[in-house]
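> below is the sequence, then the predicted model.
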Amino acid sequence: MKKEFAVIGLGRFGGSICRELSDEGLEVMAIDIDEDRVNEFASIASHAVVGDTTDEAVLKSLGIRNFDHVIVAIGDSIQASILTTLILKELGVKHITVKAQNDYHEKVLSKIGADKIVHPERDMGRRIAHNLISNNVLDYLELSDEHSIAEIVASKKLVGYTLIDLDVRAKYGLNIVAIKRGKDIIVSPPADEEIHRDDILILIGADSDINRFEKRLLGD
């Protein structure tokens, strides 16, 4: 059985999620209070509905509790986002992801039981900043306030060394979970794996440790 998703709020963020899920062949209901936005997604989502999701009766009529995952992407009203999330929780929706506009919004969403809270603008800003700061960092994905996954291009300083030579777990508290080499991906690389030029190391660990690793080993 394919999972069924509902996306509430079809602005830039919600619309992007709706398109991607639909492109993957998943069942998606697109919901927005703006009829023009809904019409835009009528041919993209499985169902596109005009509705005020701060009205419990509307959500009940849509059978919202039957969806596996509901994404609340309302971007123009914190009040509507909070109220929608609260109603979804009371109706027993299995999993709720909500876009937060600021830290205050996130605190309220946490208190009322949102399962996952995302800050797309803030997180993208951090990823871009890391890319600008270091020529070696290709991507940076935040896992929590203090831990991330980073894709880092191996510098000349690392070429020819094995993972056991680098010993990044002991020295930096990091784990190299995979190596991208051209079109190949080496998952859980062995300790005797030698670093090649242009390898991309996929690291996981504390942000402070990733930064130390960048500064001490990656400068050409």
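That came in fine, so what should we check first? Small disclaimer: the values here were computed from a predicted structure and weren't measured.

> C-alpha only now, for contacts and for neighbours.
Fine.

> show me where the chain has strands.
Using DSSP state E, the strands of the chain run over 4-8, 27-32, 47-50, 69-72, 96-99, 116-118, 137-142, 147-153, 175-181, 184-187, 200-206.

> turn the ones you listed into a markdown table, including distance to Gly160 and mean neighbour count.
Formatted as a markdown table, the strands of the chain follow (distance: least, CA to CA, whole Å; neighbours: other CA atoms under 10 Å):
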| stretch | distance to Gly160 | mean neighbour count |
| --- | --- | --- |
| strand 4-8 | 47 | 23 |
| strand 27-32 | 48 | 25 |
| strand 47-50 | 54 | 18 |
| strand 69-72 | 46 | 23 |
| strand 96-99 | 44 | 22 |
| strand 116-118 | 39 | 16 |
| strand 137-142 | 20 | 18 |
| strand 147-153 | 14 | 21 |
| strand 175-181 | 14 | 18 |
| strand 184-187 | 17 | 12 |
| strand 200-206 | 14 | 21 |
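
> below is an additional structure, to be compared with the one above:
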Amino acid sequence: MKKEFAVIGLGRFGGSVCRALSEEGMEVMAMDTDEDKVNQFANTASHAVVGDSTDESVLKSLGIRNFDHVIVAIGDNIQASILTTLILKELGVKYITVKAQNDYHEKVLSKIGADQIVHPERDMGRRIAHNIISNNVLDYLELSDEHSIVEIVANEKLAKKSLIDLDIRAKYGINIVAIKRGRDIIVSPQADEEILMQDILIVIGADTDIDRFEKKVFEG
């Protein structure tokens, strides 16, 4: 069965989430107080609704508790974001992701039980900065304030060596969880797997350990 999603708030972030989910073939209800924004998604989402998410009766009438995942992407109105999240929790929604404006907003959302809190602008800023700084890092995904997944292109210091030769886990405390080689992906590579030039290593670990590894391999 397809999962059913609801996206509340159709600004830049909410709109992009709505489009991406719809493109993946998911059932998506798009909701906003702004009729013009809702009309923009009438042909994208499965349902597009004008409504006030801070009104419990409106959410009840939409059967919000039946959705598998609700994304609260309300823009600058922190009060509306918090109140909407609170109502969703009280109505028993299974999983709630909320866009946070700042650290204070995140703390409140955590206390009232949001399942996932995202900072799209902050996280994208960090991601871009990380990519700009290191030419060998293709992509960067923050898992928490201290841990990340990065994609690193193998250079001559890594090529023609096996994972056991490099002993990256013991030396740096990080793990190579997969290797992209052309169109192939080697998941959980064996210790005797030899790395080739231009392999893309998918590395997971603490940011400080990943930084040490990058400096040793690409600068040292």
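Good, I have the coordinates. Note that the structure is predicted; figures quoted are calculated from it, not measured.

> so after superposing, what's the score?
Superposed pair, TM-score by TM-score structural alignment, normalised by the length of structure 1: 0.98. Supporting alignment: 220 aligned residues with a CA RMSD of 0.9 Å.

> returning to what we had before: the strands of structure 1 into CSV, with extra columns for distance to Leu163 of structure 1?
Shown next, in CSV, are those (distance: least, CA to CA, whole Å):
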stretch, distance to Leu163 of structure 1
strand 4-8, 41
strand 27-32, 43
strand 47-50, 50
strand 69-72, 40
strand 96-99, 37
strand 116-118, 34
strand 137-142, 19
strand 147-153, 15
strand 175-181, 8
strand 184-187, 13
strand 200-206, 11
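
> out of those strands, nearest to Ser16 of structure 1?
Closest approach to Ser16 of structure 1 among the strands of structure 1 (CA to CA): strand 4-8, 10.1 Å.

> how about the closest one, which residues of structure 2 does it hit?
Strand 4-8 of structure 1 lines up with residues 4-8 of structure 2 when matched by TM-score structural alignment.

> can you give the distance of that stretch from its chain's centre?
16 Å (CA atoms, centre = their mean, to the nearest Å).

> how about stretch 50-65 of structure 1?
Here stretch 50-65 of structure 1 shows a centroid-to-chain-centroid distance of 26 Å under the convention CA atoms, centre = their mean.

> end-to-end on that stretch?
With CA to CA, to the nearest Å as the measure, the ends of stretch 50-65 of structure 1 fall 18 Å from one another.

> also stretch 18-35 of structure 1?
16 Å.

> same thing with stretch 160-180 of structure 2?
15 Å.

> report the buried residues of it.
For stretch 160-180 of structure 2, the neighbour count (16 or more other CA atoms under 10 Å) marks 162-163, 172, 174-176, 178-180 as buried.

> one more: stretch 61-71 of structure 2?
64-67, 69-71.

> farthest pair within those?
By the measure CA to CA, Asn66 and Ile71 form the most distant pair in those, at 13.7 Å.

> for structure 2, which segments count as helices?
For structure 2, the helices defined by DSSP state H occupy 12-23, 35-40, 56-61, 78-90, 103-111, 120-133, 163-166, 168-172, 207-218.

> list the helices and strands the second one packs on?
To tie it back to what came earlier, the one meant is helix 35-40 of structure 2. strand 27-32, strand 47-50 (3 or more CA pairs under 8 Å, 6 or more residues apart in numbering; DSSP states H and E).

> the first one vs structure 1, mean deviation?
Just to be clear, that refers to strand 27-32 of structure 2. Superposed on structure 1, strand 27-32 of structure 2 shows a mean distance to its aligned partners of 0.4 Å (mean CA distance after the TM-score superposition for structure 1).

> quick one: distance of that strand to the chain centre.
Distance, centroid of strand 27-32 of structure 2 to centroid of chain: 19 Å (CA atoms, centre = their mean).

> show me what that strand is packed against.
On a contact count with 3+ CA pairs under 8 Å, 6+ apart, strand 27-32 of structure 2 meets strand 4-8, helix 12-23, helix 35-40, strand 47-50.
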